[in-house]
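Visitor: got a predicted model here, sequence first, then my questions.
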Amino acid sequence: MKNTIKGMLSLLLIIMLLQILAALGYAQPQKDILRVGAQTSAMLTLDPARTTGEGTTVILSHLYNKLVDFEFGDSTRIVPDLAESWEIVPDGKTWVFHLKHDATFASGNPVTAADVVFSLQRVLRIAETPSRRLSQFGVTPESISKIDEYTVQIVLKRQYAPQYFLSCLAYPSVGSILDQQLVLQHEENNDFGSAWLSLHAAGSGPFVVEQWVPGQGLTLNVREHFWENWTPFFNKLTVKEMDPLLQMTMVQKGDIDLAWNLRPEQIHHLRQNPDLYMYETPEFTIMYLGMNVGYEPLSRSEVRDAIRYAIDYDAIMHEILQDAAIKIQTIIPQGIFGYNPATPYNFDLEKAKNLLAEAGYPDGFEVELLCAPSHPWSAIAVKLQSDLAKIGIHVSLKFMDGLELYTTYQTQAHQMVLAQWQSDYADPNDNAMAFAHSTSVDKDAKVLSLAWRNKYVNPEIAALVDEAAYELDRDRRAALYQTITEKILDDGPFAVLGSPLRQVVARFEDFEVPPSFFMFDASTFK
């Protein structure tokens, strides 16, 4: 289980907004400055190799370029960024990237193969959380090499699906390419320039850092002589630290142009303001009920199905989450390749009771549900307790703080649990491995996935997950994920409830938030 990091909405979305507004003739931010209110406390460093928070990766997307990026508005498609092309050699595991020849860093230095090799090797040598997205492919510093001034070779341990590998390279904390010369000028005690990079940048992106004061705010300036053909519609962007209540006040008064950490009840209130506009998109997060099949009643597929039919999903979405989430029932989020829109489970108490009877539990049973004591989890737990009581399942609630809940869940010591999973990267393998890959319930199992935590074993589905990770053909891979999501939907140890919405409020009109929110580069907009 992963805790969702409450961060910032992608600055790219803001830039897209301003360009749309300019085309439509709407007013630009005051004095060419875009003013944003946000919670920035999770932003601890600007060093890509040490970054974990979503908010910081959003900033990185506008300071740096990567070899590849996601197509705007379609996070299932990879497009060139610094690499103009790439190919896989016949062995299936060696990738060759050909760089654009006109890209330059903000320092004026050209972007070369040496910078790419240095940047990717640096991520692996620093070996913090971002490095896992690269090392999972068996990539080592030695397997990344310069072929010539504008050609880079990366050797993986075996063949992998192209979307899988490229999606990880498109993630800012992994794929950001740094100005090697500038970084090494600021190296101290063999730290790869990390101390300096915590407050500065060495990128080729369209923005540069004017000032960042951790815990207070950030100012970015549009870069002079940006190498891509891109015309900005503002010259400065300021992000000021403020809690949701202050954001709400400031955006109403017109003291900020955009607020991106508002709570659902604030969004609901601000919808009545004719001067403000609400925009939303599903996050790459799955909210779910986990059912440990090691607990006897839950070992029966009919029982798990009965629970899924006994849940009033619409009430959870509308009454508890206040329409700040969408109902989905499969394990790959909307917006990621392989998403399955099927929602076969509805609130059907008669069907749920019949399934319980078929499983040998006509009078129900008792079960314990673990959850966090905070909203909305506690309210969802109470609702599930009420729903399941209607079919004879008596749920006792046990509230735990995050660390205790995580430890209990991680050691398979629960019966049922309310949790959520945030995708590490925009490829279905991340969610498929988490929700569907389990071949053993033993402590030394190969993959300690969410399925494993719920003591669910299905070697057939696990084999399909592995096959999909290595499949080169896009259509064949899509078919594999269709099968995987259907099987887990029908038989798995989860009742997927939905995905939260990223909701923002702006003083601008006619803006559509794309489904992905953290991996785009503003310079892709011309």
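Guide: The structure has been received and is ready for your questions.

Visitor: from here on, just use CA atoms for contacts and neighbour counts.
Guide: Will do.

Visitor: list the contacts of residue 377.
Guide: By CA atoms under 8 Å, 6 or more residues apart in numbering, the contact list for residue 377 reads 371, 418.

Visitor: show me the biggest strand of this structure in terms of residues.
Guide: Ranked by residue count under DSSP state E, the longest strand found in the chain is strand 494-506.

Visitor: second one coming, line it up with the first:
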Amino acid sequence: MKMVSLAGLAGALLMSVAPVATMAATPADTLVVAQNIDDIVSIDPAEAYEFSSGEYVTQTYDRLVQYEAEDTKKLVGGLAASWAADDAAKSITFTLRDGVKFASGNPLTGADVVYSFKRVVALNKAPAFILTQLGWTKDNVEQMVTASGNKVTVKYAGDFSSNFVLNVLAARPGSVVDSVTVKANEQNGDFGNAYLKGKSAGTGPFSLRAYRKAEILSLAANPSYFRSAPALKNVVIRHVAEAATQQLLLESGDVDMAKNLTPDQIASLQAKGGFKLENYPQAAVHFLSFNQKTPELTNPAVWEAARYLVNYQGMTSSFLKGQMRTHQAFWPAGFPGALEDTPYSYDPAKAKKILADAKVQLPIKVTLDVINSAPFTDMAQSLQQSFGEAGIQFEILPGTGSQVITKYRARTHKAMLLYWGPDFMDPHSNAKAFAFNEDNADDKYQSTTTWRNAWAPPKELNEATKAALAEPDPAKRNTIYLDLQKKVQASSPIVIMFQATSRVAMAPAVSGYVNGATSDFVFYRLVKKN
């Protein structure tokens, strides 16, 4: 790897913002962040489906309704000033805010909302299913979403309540784009997809100044943002994969924030003092999964044994300390309906007996795909060692985040170490991802862990997932989800191991940073440097 000096790297950090006289400190009006952002596949809000791209979309776009920096647990009006739901008619009518403009200066209109939802459905990229589950198709979306003046009416088809629909519309693909600008930059009927991979066209608190894949995201403040202009004029997110380099840059004053430090580095900063160290509970669950296209991994005994071959405590008490907690259910702890039981512990002797009783032929040799950065490579090495004791031998295949995720979506992996965060704040988001798959065909792409691992769950799980979605009573609904989690926890080719905690180190001058439970709830709008 080519090495560069800290001064040279700091210069790269700021080259898209403004020249500065010294590299010893960042500009007073600019927040510079060191972060691993190589998971980004696309920054088009109709295609963005990764953690880092989720953060970006929140800074640059708005939805009709959304969760805001001031209270990330409360759903409020975004581009909509108000709305009225008609459950009987399965429709919601939104009244748009007055005076909202896109970064281009174009005024927000109902036509922008209709176009934005239409392009998500028409493009049919990874997150499109979030909107199409409302019964929208390429053929009917313009009848399901209509506009008249400052009113937008959203219709839906399905046995679920309007509250569920609002949570769907608050998700990332519900972002509204500037239809005038995007249409002007369409290429061969792509709905501006190529254009929005390198430009922004939103109403958000920031607009995109520059994006270079696995290098930099540079954002400029929107001074006319309808919730008030951001406190800082610029945010620069620099891709720094190495945690040690992130620490050095923070200590030297060349960045204001480091987001991917190891526990040892956090401890080092604590010992030195002079930095803010914040913990943010996250909704992401981390799991090991087995592709059911791989014959050696289809025996349920292998799935059961795997649950006893993860050294949960060994990892969370060492290199994952402060970063993750043991969690073995698909809905994150801290949210209504979450199963917090952790019945499995590291027991290689029990795992060996399970495999022997089932007459599983050993050794099993499979590849394990993993993101090539901490702590994922450390987790993979731990799994390689512990599974090897029972005759399951992993060959670790490291790759960038986008490489690993793209492979997972194509179902070409064998074993995969990855993470999953809810697409929207409703248990159905994860239930559909981990317990539902009614069409396992290769040409029926679904953004779920079940489909990506070619696993067709038993019919009872599919039916229970649909029943929970339709249940109007919150208590009864949570009961169904608890039962679903127990069943997936007990028998599934997806071994859920941990729930993440985000630990962010920042310079003492930084305040106002908001990091909610999902990547969509990261906000820079209120950040100040005192």
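Guide: Arrived safely, thanks for sending. All of these numbers come straight from a predicted model, not from anything done at the bench.

Visitor: TM between them?
Guide: Scored against TM-score structural alignment, normalised by the length of structure 1, the superposed chains reach a TM-score of 0.75; 485 aligned residues with a CA RMSD of 4.3 Å.

Visitor: ok so, going back, what's the average distance of the longest strand of structure 1 to structure 2?
Guide: Strand 494-506 of structure 1: mean distance to aligned residues in structure 2 after superposition is 2.6 Å, counting by mean CA distance after the TM-score superposition for structure 1.

Visitor: chain center to that strand: distance?
Guide: Strand 494-506 of structure 1 has its C-alpha centroid displaced from the chain centroid by 12 Å (CA atoms, centre = their mean, to the nearest Å).

Visitor: kindly report the same for stretch 515-524 of structure 2.
Guide: Distance of stretch 515-524 of structure 2 from the chain centroid (CA atoms, centre = their mean) equals 10 Å.

Visitor: so residue 471 of structure 2 sits against residue 480, correct?
Guide: No - contact criterion CA atoms under 8 Å: residue 471 of structure 2 and residue 480 do not qualify, at 9.1 Å.

Visitor: how about the longest helix seen in structure 1, which residues are buried there?
Guide: The longest helix of structure 1 (DSSP state H) is helix 474-491. Applying a neighbour-count criterion of 16 or more other CA atoms under 10 Å, one finds 477-478, 480-486, 488-491 buried in helix 474-491 of structure 1.

Visitor: now the end-to-end length of stretch 516-527 of structure 2.
Guide: Its start and end residues considered, stretch 516-527 of structure 2 measures 14 Å (CA to CA, to the nearest Å).

Visitor: what sits against residue 315 of structure 2?
Guide: 321, 379, 382.

Visitor: gap between it and residue 501 of structure 2?
Guide: Separation of residue 315 of structure 2 from residue 501 of structure 2 (CA to CA): 14 Å.

Visitor: residue in structure 2 matching residue 89 of structure 1?
Guide: By TM-score structural alignment, residue 89 of structure 1 lines up with residue 86 in structure 2.

Visitor: identify the residues contacting the nearest residue to that match once chain neighbours are set aside.
Guide: The shortest distance from residue 86 of structure 2 to any non-neighbouring residue, by CA to CA, 6 or more residues apart in numbering, is to residue 92 (6.0 Å). Residues counted as contacts of residue 92 of structure 2 (CA under 8 Å, 6+ apart) are 83-86, 153-155, 162.

Visitor: filter those down to just the ones in helices.
Guide: Judged by DSSP H, these include residue 162 as members of helices.

Visitor: buried subset of the contacts of residue 92 of structure 2 as a PyMOL selection?
Guide: Here is the PyMOL selection string for the buried members of the contacts of residue 92 of structure 2, based on 16+ other CA under 10 Å:
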select buried, resi 83+85+153+154+155+162
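
Visitor: mapped onto structure 1, which of the contacts of residue 92 of structure 2 hold?
Guide: Here is what carries over to structure 1 from these, by both residues aligned by TM-score structural alignment, their matches' CA atoms under 8 Å: 83-86, 153-155.

Visitor: pull the most distant pair out of these.
Guide: The most widely separated members of these are 83 and 155, with 13.0 Å between them, by CA to CA.

Visitor: report the inter-axis angle for the longest helix of structure 1 versus strand 494-506.
Guide: Computed by axes from the mean of the first three to the mean of the last three CA atoms, to 10 degrees, the angle separating helix 474-491 of structure 1 from strand 494-506 equals 120 degrees.

Visitor: what does helix 474-491 of structure 1 rub up against?
Guide: Applying CA under 8 Å, 6+ apart, the external contacts of helix 474-491 of structure 1 come out as 301, 304-305, 329-332, 337-340, 428, 432, 435-436, 461, 464-465, 468, 471, 494-495.

Visitor: so residue 506 of structure 2 touches residue 273, yeah?
Guide: No - using CA under 8 Å, residue 506 of structure 2 makes no contact with residue 273, being 11.4 Å away.

Visitor: who touches both of the two?
Guide: Counting by CA under 8 Å, 6+ apart, residue 506 of structure 2 and residue 273 have no shared contacts at all.

Visitor: tell me which of the two has more neighbours.
Guide: Between residue 506 of structure 2 and residue 273, counted using other CA atoms under 10 Å, residue 506 has the larger neighbour count: 22 against 11.

Visitor: aligned partner of that one in structure 1?
Guide: Using TM-score structural alignment, the equivalent of residue 506 of structure 2 in structure 1 is residue 506.

Visitor: how near is the nearest residue to residue 511 of structure 1 once chain neighbours are set aside to residue 232 of structure 1?
Guide: Leaving out its chain neighbours, the residue that sits closest to residue 511 of structure 1 by CA to CA, 6+ apart is residue 17, at 5.5 Å. Using CA to CA, residue 17 of structure 1 is found at 12 Å from residue 232 of structure 1.

Visitor: do residue 238 of structure 1 as well
Guide: Residue 238 of structure 1 is 15 Å from residue 232 of structure 1, where distance means CA to CA.

Visitor: circling back: dump the residue contacts of the match of residue 506 of structure 2.
Guide: With contact set as CA under 8 Å, 6+ apart, residue 506 of structure 1 has these partners: 251, 257-259, 276-279.

Visitor: among those residues, name the ones in helices.
Guide: The helices, defined by DSSP H, take in residue 251 from the contacts of residue 506 of structure 1.

Visitor: what's the closest of the contacts of residue 506 of structure 1 to residue 136 of structure 1?
Guide: Checking those one by one against residue 136 of structure 1 (CA to CA), the nearest turns out to be residue 279, at 35.4 Å.

Visitor: sorry, back to before: now the buried residues of helix 474-491 of structure 1 as a markdown table including distance to residue 118 of structure 1?
Guide: Below are the buried residues of helix 474-491 of structure 1 laid out as a markdown table (distance: CA to CA, whole Å):
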| residue | distance to residue 118 of structure 1 |
| --- | --- |
| 477 | 33 |
| 478 | 34 |
| 480 | 36 |
| 481 | 35 |
| 482 | 39 |
| 483 | 40 |
| 484 | 38 |
| 485 | 39 |
| 486 | 42 |
| 488 | 41 |
| 489 | 43 |
| 490 | 46 |
| 491 | 46 |
